[in-house]
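> Need the 3D shape of this:
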Amino acid sequence: MKSALVTGANKGIGFEVARELARKGFYVYLGSRNLESGRSAVEKLKGEGINNVGTVQLDVADPESVFAARNTIGLKTGTLDVLVNNAGISGGLQQSALETPAEQFRTVFETNLFGVIGVTQAFMDLLKGSTAPRIVNVSTSMASLALAAELDNRNYPKRYAAYQSSKSALNMYTISLAYELRDTPFKVNAVCPGWTKTDFTGQQGTSTAEEAAQRIVKYALIDENGPTGKFFSEEYFPEPANCPW
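Here you go, the predicted structure:
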């Protein structure tokens, strides 16, 4: 059975990604900062008859937690086929480029960028054991420099300087990672799940968590002819070639 790790999987989009991958036949590890929340999520899935799931305590902003999660999963399997870097934080609603303290930027980057880097590097040996490893970094259309550079763009009635900057940096990391792995079986892509109704958005949005998860899982399941080093935002740009970084 193939295996997958989804970070931030105890609720919201991450939970739905875990559910969808499990339905596709993967054994899914639900990474959760709070272990009890992770256990509750697993019990919910098992109550639906989905038994090929487990949880692991994983705070992506804590290197010791990441190391411990790698060891825990490594004792159970020598191979990881899919890594979905979903865990992320908004950093609050007041994010002025002029007034937001640098410390607030650091906090957001710690999870949204450095957390992804730490988890990816920690699990790389298990991913290399797969014949078709896939990494999906959950990004956002709000990270697009091309879109944000249109200063009167109606898609951005508000700007979130720390959050957008962290996800733009994540996009560049995605490209760099895909480049270094270009001659291997890896496929590495960034995916915007869309404006999704979850706790993260205050239950506002145009997509459900289930719809968002399907957009992400699609790129976790691509074959050897699929793209790598790309950004996809299907809610806003149905044609991938038109997705601006």
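> Only C-alpha atoms from now on, for both contacts and neighbour counts.
Will do.
> So which residues make contact with stretch 4-20?
21, 26-33, 37-38, 40-41, 45, 50, 58, 60, 80-88, 198-199, 209-210, 212-214, 216-217 (CA atoms under 8 Å, 6 or more residues apart in numbering).
> Please apply the same query to stretch 35-50.
Under the criterion CA under 8 Å, 6+ apart, residues 9-11, 15, 19, 22-23, 30-32, 51, 53-58 lie in contact with stretch 35-50.
> and if you look at stretch 142-161?
Here stretch 142-161 has contacts from 93-97, 164-168, 171, 244-245, using CA under 8 Å, 6+ apart.
> which pair in the residues you listed spans the largest distance?
Gln94 and Pro244 (25.6 Å; CA to CA).
> Quick check: the residue most central in space within the chain vs Ser37, distance?
Taking CA atoms, centre = their mean, the centroid of the chain lies closest to Asn86, which sits 2.4 Å from it. Relative to Ser37, Asn86 is positioned 16 Å away (CA to CA, to the nearest Å).
> Also Ser144?
Distance from Ser144 to Ser37, by CA to CA: 32 Å.
> all strands of the protein, in order?
For the chain, the strands defined by DSSP state E occupy 3-6, 27-32, 53-57, 82-85, 134-138, 187-191, 231-232.
> Let me have those in TSV, adding mean neighbour count as columns.
Formatted as TSV, the strands of the chain follow (neighbours: other CA atoms under 10 Å):
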stretch	mean neighbour count
strand 3-6	25
strand 27-32	27
strand 53-57	23
strand 82-85	26
strand 134-138	26
strand 187-191	26
strand 231-232	28
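> Please name whichever of those strands is nearest to Asn71.
strand 53-57 (10.4 Å).
> for that closest one, the distance to its chain's centre please.
Between the centre of strand 53-57 and the centre of its chain there are 16 Å (CA atoms, centre = their mean, to the nearest Å).
> Please provide the structure for the following sequence as well, for comparison with the first:
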Amino acid sequence: MKTVFITGANKGIGFETAKQFAQKDYYVYLGSRDIGKGIQAISELNNEGLQNVETIEIDVSNDASIEKASKTLEEKISKLDILINNAGIRGDFPQYPSTANVGMIRKVYNTNLFGTIKVIQSFLPLLKLSPAPRIVNITSGLASLTLHNDPGWKYYPIKGAAYGPSKTALNAYTIALAYELRDTPFKVNVVDPGYTATDFNQHRRTKDVSEAAAFIIKYATIGDDGPSGKYFSDDNNPLTFESPW
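Next up, the predicted model:
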């Protein structure tokens, strides 16, 4: 049975992604910063007849927590097939570049960028034991420099000093990692699941988490001939993985 670890998976898109993976007969490790919420999420999945799920406590903004989670996982499995870095925070809004609190910006970067890097580095030994390892970093259209310079883009006015730039940096890191691993079986990509109704945006959108999760899984399970170091979006934006991001 293939294995997958998903950060920030006790609710929202992460939870739905865990659910859909479990339905596809993957063994799913559901990462949760709050272990109580993780246990509650597992109970909900168990009640739906899904037993191939476990929760592991992980706070991606805390190096010690990440290392503990990776060691816990190493004691449970001989390899990890898929890592999905879904955990992220928005930070306080508005995020005017001229006045945004630098401490808040650091906090967002610590979770969205540095935390993700630490998770990848900590879980790489297990991923390298898989014959076809996959890493998906969840990004956002708000990370795109190309779109932010296009006045015709529907989200053109939505700019900020923390969230979008943290994801821009994550995109850049993903390209660098994919290049480093280019001669290995790894596939490393960034996926923008689109503007989905979750707690993250106070459920202000109509797109359902089931759609977002299915899109993530599509690129988390690409074949050996699939691309690496690319960007995929499900938000009807004009970019493709062949366009400047």
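> For Gln94 and Pro244 of the first structure, work out which one has more neighbours and name it.
More neighbours surround Pro244 than the other of Gln94 of the first structure and Pro244, with 16 against 13 (other CA atoms under 10 Å).
> Using CSV, lay out the strands of the first structure together with distance to Thr111 of the first structure.
Compiled in CSV, these are given as follows (distance: least, CA to CA, whole Å):
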stretch, distance to Thr111 of the first structure
strand 3-6, 14
strand 27-32, 13
strand 53-57, 15
strand 82-85, 10
strand 134-138, 12
strand 187-191, 16
strand 231-232, 20
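> Nearest to Ile117 of the first structure, out of those strands?
Distance to Ile117 of the first structure, taken as CA to CA, is lowest for strand 82-85 among the strands of the first structure, at 9.4 Å.
> Onto which residues of the second structure does the closest one map?
With TM-score structural alignment applied, strand 82-85 of the first structure matches the range 82-85 in the second structure.
> related to what we said a few turns ago, which of the contacts of stretch 4-20 of the first structure fall in helices?
Within those, residues falling in helices by DSSP state H are 21, 37-38, 40-41, 45, 209-210, 212-214, 216-217.
> List buried residues within those residues.
In those, burial by neighbour count holds for Leu21, Ser37, Gly38, Ala41, Leu45, Ala209, Glu210, Ala212, Ala213, Gln214, Ile216, Val217, counting by 16 or more other CA atoms under 10 Å.
> Name the single longest helix found in the first structure.
Determined from DSSP H, the single longest helix within the first structure is helix 161-180.
> between that one and strand 134-138, how big is the angle?
When axes from the mean of the first three to the mean of the last three CA atoms, to 10 degrees is applied, the directions of helix 161-180 of the first structure and strand 134-138 differ by 160 degrees.
> where's the residue nearest to the centre of the first structure relative to Val28 of the first structure, distance?
From Asn86 of the first structure across to Val28 of the first structure, the span is 14 Å (CA to CA).
> And for Ser207 of the first structure?
Using CA to CA, Ser207 of the first structure is found at 24 Å from Val28 of the first structure.
> so how many other residues sit close to Val60 of the second structure?
By the criterion of other CA under 10 Å, Val60 of the second structure has 29 neighbours.
> Name the nearest residue to it, sequence neighbours excluded.
Leaving aside its chain neighbours, Val60 of the second structure sits nearest to Gly115 (4.8 Å; criterion: CA to CA, 6 or more residues apart in numbering).
> what does the one you found align to in the first structure?
By TM-score structural alignment, Gly115 of the second structure lines up with Gly115.
> Verify the stated contact: that match with Val60.
Yes - contact status for Gly115 of the first structure versus Val60: in contact at 4.6 Å, counting by CA atoms under 8 Å.
> How much space separates the nearest residue to Ser166 of the first structure once chain neighbours are set aside from Val188 of the first structure?
Distances taken as CA to CA, 6+ apart put Phe109 closest to Ser166 of the first structure, at 5.3 Å, once the chain neighbours are dropped. Look at Phe109 of the first structure and Val188 of the first structure: by CA to CA, they are 20 Å apart.
> Over to Lys44 of the first structure?
From Lys44 of the first structure to Val188 of the first structure the distance is 30 Å (CA to CA).
> same deal with Ala68 of the first structure?
Ala68 of the first structure sits at a distance of 24 Å from Val188 of the first structure (criterion: CA to CA).
> Let's have the contacts of stretch 142-161 of the first structure in TSV, adding distance to Leu75 of the first structure.
Formatted as TSV, those follow (distance: CA to CA, whole Å):
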residue	distance to Leu75 of the first structure
Leu93	40
Gln94	43
Gln95	42
Ser96	45
Ala97	44
Gln164	37
Ser165	36
Ser166	33
Lys167	32
Ser168	34
Asn171	31
Pro244	41
Trp245	38
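> ok, of those residues, which come out buried?
When the contacts of stretch 142-161 of the first structure are checked for burial by 16+ other CA under 10 Å, the buried set is Gln95, Gln164, Ser165, Ser166, Lys167, Ser168, Asn171, Pro244, Trp245.
> With respect to Pro193 of the first structure, which of those residues is nearest?
Lys167 (13.0 Å).
> Nearest spatial neighbour of the closest one, chain-adjacent residues omitted?
Lys167 of the first structure's closest residue in space is Ala143 (CA to CA, 6+ apart), at 5.3 Å.
> neighbours around that neighbour, how many?
With other CA under 10 Å as criterion, Ala143 of the first structure counts 23.
> Which residue in the second structure aligns with it?
In the second structure, the residue matched to Ala143 of the first structure (TM-score structural alignment) is Ala143.
> And its match, how far from Arg204 of the second structure?
On the measure of CA to CA, Ala143 of the second structure and Arg204 of the second structure end up 20 Å apart.
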